[in-house]
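Chemist: After the sequence you'll find the predicted model.
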Amino acid sequence: MKSMIVAALAAVSLTAVAHAQTKPTFGSYGFDTPGMDKAVKPGDDFYGFANGTWAKDTPIPADRSNYGMFTLLDDLSKERTKAILDELKGKPDSISGRAYASYLDQAAVEAKGLAPIQPWLAQVRKTDKAGYAAMVAEAGRAGIRTPFPNYVNQDDKDPETYIINLSQGGIGLPDRDYYLLDTEKMQKTRAAYLAHLTRMLEFAGEKDAATRAQAVLAFETGIAKAHWTRVDSRDADKTYNKRTLTQLQAEAAGFDFAPLLTNAGKTADVLLVAQPSAVAATAKAIQAAPIGVLRDQMIVRSLEAFANYLPDSVADANFAFYGTELNGTPARQARWKRAVDFTVGSVPDDVSQVYVARYFPPETKAAMDLLVKNVLTAMGHRIDGLAWMQPETKAKAREKLASFTTKIGYPDRWKDYAGLDIRADDLFGNAWRSNQFDMAYDRGKLGTPVRRWEWFMTPMTINAYANPGMNEIVFPAAILQPPFFDPKADPAVNYGAIGAVIGHEISHHFDDQGSKYDATGKLANWWTEQDMARFKALGEKLVTQYNAYEPRPGERVNGALTLGENIGDLAGLAIAYDAWKASLGGKPAPVIDGMTGEQRFFLGWAQIWRRNMREAAARQRLLTDTHAPDPYRVDIVRNFDQWYEAFKPAPDGKLVLKPEERVKIW
């Protein structure tokens, strides 16, 4: 999905807050005051001022690559889901209970060893060049990473129609830079990856694994050289490339794409190709590669995909690379946590129905409805007041805003898992069949009306997202908890937290990519040429601002990669502030514990981005994540005149910008 945001927080049920508590979960007004470090000057480091003591006193759990408000609430979500699944696991008629029980039965998994995956590995080993494409298609249906990832989504230029989207793939490291950068850290990571490839081939019983692993690495390095950058890959215009199957086969000779596009005997004759040159180069590399290298890569990808459903010897080895080497995480999560994740991933809507009935009261949805309405109203006023936008474009922006759909809490329709075979004694088979079920569901969208009721996150997800094709903003139940949203908290804090998250998602529809979609969700220009030039110039100022951030020597934030999220933060916080001020009805906000309303608003924003992160994970995110590191997300406040008025930073403060240097877009 395009333009998604991740967000995260606390540890108390909204139901409990709403019905049992008379004061906020955090502090006296909804903010964790003891977590501040008032020795830090807000004008030098606002993140440290708001969160410094928390950051110093909060360790990262051994099973986490990072820890903050999102992970804190994720732990709570898992515990609640576990309680539900513990009740269901002994009930033969519960598909969630059977899935959960199959993962918890470690003894059965260990006893079976690698036997469950051996038939598939045998099929891979006997595949020749002529059968390689069909084998790749079958692997994709089983949830194994393939050289050409593909899925069904709306056609960006015909949003009432579904179409297959195909993109670049074929690598096992997170990004092309992991293959191509020649830094000491990347050399070390590549050496660890080579050892990982060797280990996976050894698990499969392959001879001369070290030499064969080197061949796989060389093959993937060649593909990585052709990969588009993440900046280009998030460009909605550059990645919209419609092709017929015949055209794709001519451009990307060397691989038979028909099996990838075939479902239930019918082959799609048109698709979207995100990165045509990279796809063509990958097809050429496949054509040139020995079949043994292609088989070895698929063996490794297969073991990686199903490692968690095989004995711990395989799973631990896989985690040693993807968990520890790439993210710095020392330990795997407890088996019950992984069992929860597996169950939610396999049959999400089944357990979600119980979750929302227990943990998402109607009054929370009603309160959120009002908040969203207020923030949308504020965005409308912002559009009306823009000095840089002409009336013609403002009218189109207003039309787009009026077309929004808001989804709060959970879907109003649930998926039906009839036909999915889940057994309490067959973990590997459950994983294989549920992946196939998901692929069939995905492909089944082709030729049908767009399912506007569908969600792309579960209610238990600590997150939110914007979907330009649907013109929608979506807020799962689990994020609507303290400190994001607390019915007992001061409104200034709520608006600075969940209000800004709402604003962020609204703003995604008007960021550098979301702004390319019109009121119908179509990728179509609705701007005058002059207004678009002004908008891009403002965006470039924000790119420059974020390019200057250097978390570690020689490692900088990519302002172009993070531009959409940074616009979302800038505009989202601005409209949330306006909505909060409007909610006061012209009256001043009270001073609480020595903090003005304006100060509490910005502290509410700073608190939700608390996060401690391991160095390896931080490095990976810097290269691959469209979000800036959390301290720099907090630092967006340096563009707000109201922040300067609230905290009165010294003129020489590290965050201080002259008024003309402050970026204001929406």
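Modeler: Happy to help now that I have it.
Chemist: From now on I want contacts and neighbour counts done on CA atoms only, so please keep to that.
Modeler: Noted.
Chemist: Surely M457 and A477 touch.
Modeler: No: counting by CA atoms under 8 Å, M457 stays clear of A477, with 10.2 Å between them.
Chemist: Where do the strands of the chain begin and end?
Modeler: For the chain, the strands defined by DSSP state E occupy 4-6, 66-68, 150-155, 158-166, 242-244, 262-263, 266-267, 270-273, 405-409, 463-467, 472-476, 611-613.
Chemist: burial of H508, as a residue count?
Modeler: H508: 29 surrounding residues under other CA atoms under 10 Å.
Chemist: tell me the contacts of it?
Modeler: H508 is in contact with S3, A466, G514, S515, G564, E565, I567, G568, counting by CA atoms under 8 Å, 6 or more residues apart in numbering.
Chemist: ok, the closest residue to L523 other than its chain neighbours - how many residues close by?
Modeler: Spatial nearest neighbour of L523, chain neighbours left out: Y517 (4.4 Å); criterion: CA to CA, 6 or more residues apart in numbering. For Y517, the count of nearby residues is 23 (other CA under 10 Å).
Chemist: okay, now the one to match up with it:
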Amino acid sequence: MTPLQFPRSTLALAAALLLAGCGLHRLDRPDTATTAATPAAAALGSGVIEANLDRSVRPQDDLFRYINGAWLKANEIPADKTSYGIDGLLDDRNQDWLKALVEQASASGAPGSEARKIGDLYAAYLDEAKLNALGAKPLFPLLTRIDGVDSRKALPALYAELDLLGIDTPVAPYVHPDARDVSRYSLDLYQSGLGLPDRDFYLDGGERFVKLRAAYLAYMTQLFKLTGEKNAAGKAKDVLTFETALAKLHWSKVENRDPVKTYNPRTLKALAKEAPGYDWSAWVAGLGLKTDAVVVSQPSYLQGYAKLAAKTPLATLKAHAKLHAIATSAPYLSQDFYDAHFALRKALSGVQQPQPRWKRGLDVVEDGLGEALGKLYVAEHFPEASKQKVQALVGNLLKAYAQKVDTLEWMSPETKAQAKDKLAKFTVKVGYPDKWRDYSGLEIVAGDLLGNIQRSRRFEARYNLDKLGQPVDRSEWQMTPQTINAYYDPQQNEIVFPAAILQAPYFDASADDAVNYGAIGAVIGHEISHGFDDEGSQFDGDGNLRDWWTKEDRERFEARAKQLAQQFDGYEPVPGLHVNGELTLGENIADLAGIIIAYRAWEISLNGQPAPVIDGHTGAERFFAGYAQSWMTKVREETQVTRLKSDPHSPPDLRVNGVVVNVPAFHQTYGTKPGDGLYKAPEARVAIW
């Protein structure tokens, strides 16, 4: 599902609504990093970053630490980071580049131009003195609007206004191609309304989560106090009680990964009978839409929510709306609001201090004018030669995947034909969009930060809502070119690789092919594989939700997938907390298939010739080094806890060690044997693609 892309006040919906559960190569934009080993070093010689190797560790025991161990020992996570790794090196450089582009735009933009809008938005965020002088005043018109609600009948119209401003309400609207007919858009109603990242944060009785709820309660109390609310502590408790009741109604992350169960078309008339007491038609009209057709992602949630809202005091519902209005706005107000916002982030992630203000300002520009900034970025930092070489590399990966399908002993000829048809219909997008967003309708006012944030969010919401009733735009991107990430969208059957990830050590046009295939090749393979994981495999080559498997093939596939889920269930990254093998299944399948297909594609690229030994590393060793280097990351324990509960991706070390134990080429390359840490008997290895 492609979300309406309303900016949200927490990580909750961002984590829940990854594109159709297919997930991205990274959860979010990585933190910055500082190290002596720079990305440029990856382009030299073998492509193996020798300074990062820990030769006291055997690759047969722990490939992740053998390749990255020296770096892991020598570097701590900076105080303003939740994690620290190879992506941070790229992000560090990226942010310097973006800062220069934004400052240049600020100096040269003509009135009304995209460059001036970029400059004015950035400058408004940097004017900390003005924000401190204003305090809570920019929020008062919105809070007064909420105070003015005098009956439950007025709530749907209020919620629609808040939705257009990217403020969490109990039900979130999303416009995306219809799962059963991708030629048209549909309006999806999705569970929402929580300020913590996931339902488990409200319901888990463990000490760690009790403390997090206390931190959330203190955060809400402080936000209410800062806006002059009477009985701030009491209102905060009421909101927590209401959100806990909502959390009990929320479907789990695993349940939400099922695209069939979450596709429930309804008319508004039918929804009114199914979930009475809430004026769904008034809410849809408040969004500016004329439609009687919606898709309900979690029917039982809407039914439960309608009952809960009917018995919850209006004052509590208004307090909940106020809290999320304040929370969404807090990062763009005075320092005391930001301090409260950061205190909760610290409790959830373990980060010790905020990023410098200029970096946070870049995030504001990214959110509001992302493609306008991206246009400047690719003109300055993305060579066309890189695009052409990556396209050729993708071609080899698709060829390797087709060959792999032919060899699958568990798949019938009928399903193989459908799988190859889907492969043939893949769309590949590299670097940047063919057409850029038009921001001429977005008003940016110099010195009006919160107003600019609200206008940009309304502009983005309107852009997405107005798709309803229009032909599906297959040229659209869900990431900006300056994003260090990649994704697969099952409803478009497309793989997308922004310009920013096409840099060393992921990709270097002058580097050894083995390392490129191990790094960016595995990323490409990963994204292709999402079309055939437990979720993506339920969509056909045109992007429609359709069962194209024989019953027997699906059963055999699910049996193998279950093996992989059980393997990852056994990992315990944080004492007392295990990986959720069902939640991470799609990403783990994609990691495993991606590296196997990338290895085969690298072999194809050799054209039958042996790979040379470079700096003492064989071609196969360079391939696995490239793969392991691409996951070189340290993560704070608090952040890891949040991810284990809400993120469909496994921890970085397990995306290496937990994957290669199932890869025959890994065992052949390093000659693993019983007793080695990563040895796995051939008959026990999970083989899917």
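Modeler: Arrived safely, thanks for sending. Since the model is a prediction, treat every value here as computed from it, not as a measurement.
Chemist: thinking again about what came up before, which one of M457 and A477 of structure 1 is surrounded by more residues?
Modeler: Neighbours were counted for M457 of structure 1 and for A477 using other CA under 10 Å; A477 has more, 25 against 17.
Chemist: what's the matching residue for the more buried one over in structure 2?
Modeler: A477 of structure 1 maps onto A499 of structure 2 when the alignment is built from TM-score structural alignment.
Chemist: now the helices for the stretch 201-350 of structure 1?
Modeler: Using DSSP state H, counting those that start in this stretch, the helices found in the stretch 201-350 of structure 1 span residues 209-226, 230-233, 245-251, 276-288, 291-306, 312-319, 326-327, 335-346, 348-359.
Chemist: Mean neighbour count and distance to S403 of structure 1 added to the ones you listed, as a markdown table?
Modeler: A markdown table is the format used below for the helices of the stretch 201-350 of structure 1 (neighbours: other CA atoms under 10 Å; distance: least, CA to CA, whole Å):
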| stretch | mean neighbour count | distance to S403 of structure 1 |
| --- | --- | --- |
| helix 209-226 | 20 | 39 |
| helix 230-233 | 16 | 27 |
| helix 245-251 | 16 | 34 |
| helix 276-288 | 21 | 33 |
| helix 291-306 | 22 | 40 |
| helix 312-319 | 18 | 44 |
| helix 326-327 | 22 | 40 |
| helix 335-346 | 20 | 31 |
| helix 348-359 | 18 | 27 |
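Chemist: Please determine how far the counterpart of D512 of structure 2 in structure 1 is located from P483 of structure 1.
Modeler: Taking TM-score structural alignment, D512 of structure 2 has D490 as its aligned residue in structure 1. Per CA to CA, to the nearest Å, D490 of structure 1 is found 11 Å from P483 of structure 1.
Chemist: what is in contact with the two at once?
Modeler: Jointly contacting D490 of structure 1 and P483 under the rule CA under 8 Å, 6+ apart are G30.
Chemist: These two: who's more crowded?
Modeler: P483 (29 against 22).
Chemist: Nearest to D425 of structure 1 among the strands of structure 1 would be which one?
Modeler: strand 262-263 (29.2 Å; CA to CA).
Chemist: Report the mean distance between that closest one and its aligned residues in structure 2.
Modeler: With mean CA distance after the TM-score superposition for structure 1, strand 262-263 of structure 1 departs from structure 2 by a mean of 4.3 Å once superposed.
Chemist: what does the residue nearest to L523 of structure 1 align to in structure 2?
Modeler: Match for Y517 of structure 1 (TM-score structural alignment): F539.
Chemist: Correct me if wrong: A43 of structure 2 contacts Q503.
Modeler: No: counting by CA under 8 Å, A43 of structure 2 stays clear of Q503, with 9.9 Å between them.
Chemist: Those two: which is more packed in?
Modeler: A43 (22 against 18).
Chemist: The closest residue to the match of D512 of structure 2 other than its chain neighbours: how many residues sit nearby?
Modeler: Nearest residue to D490 of structure 1, sequence neighbours excluded (CA to CA, 6+ apart): Y29, at 5.1 Å. Residues near Y29 of structure 1, counting by other CA under 10 Å, number 23.
Chemist: swap in the one 3 residues further on?
Modeler: Counted with other CA under 10 Å, residues neighbouring D32 of structure 1 total 18.
Chemist: So what does it match up with in structure 2?
Modeler: Checking TM-score structural alignment: D32 of structure 1 goes with I49.
Chemist: What count of nearby residues applies to the residue nearest to its match when sequence neighbours are not counted?
Modeler: Nearest residue to I49 of structure 2 in three dimensions, chain neighbours excluded: A42, at 5.7 Å (CA to CA, 6+ apart). Neighbours of A42 of structure 2 under the rule other CA under 10 Å: 23.
Chemist: for the one 10 residues further on, same thing?
Modeler: Residue crowding around N52 of structure 2 was assessed by other CA under 10 Å; the count is 21.
Chemist: I'd say it and W71 touch.
Modeler: Yes: using CA under 8 Å, N52 of structure 2 makes contact with W71 at a distance of 4.8 Å.
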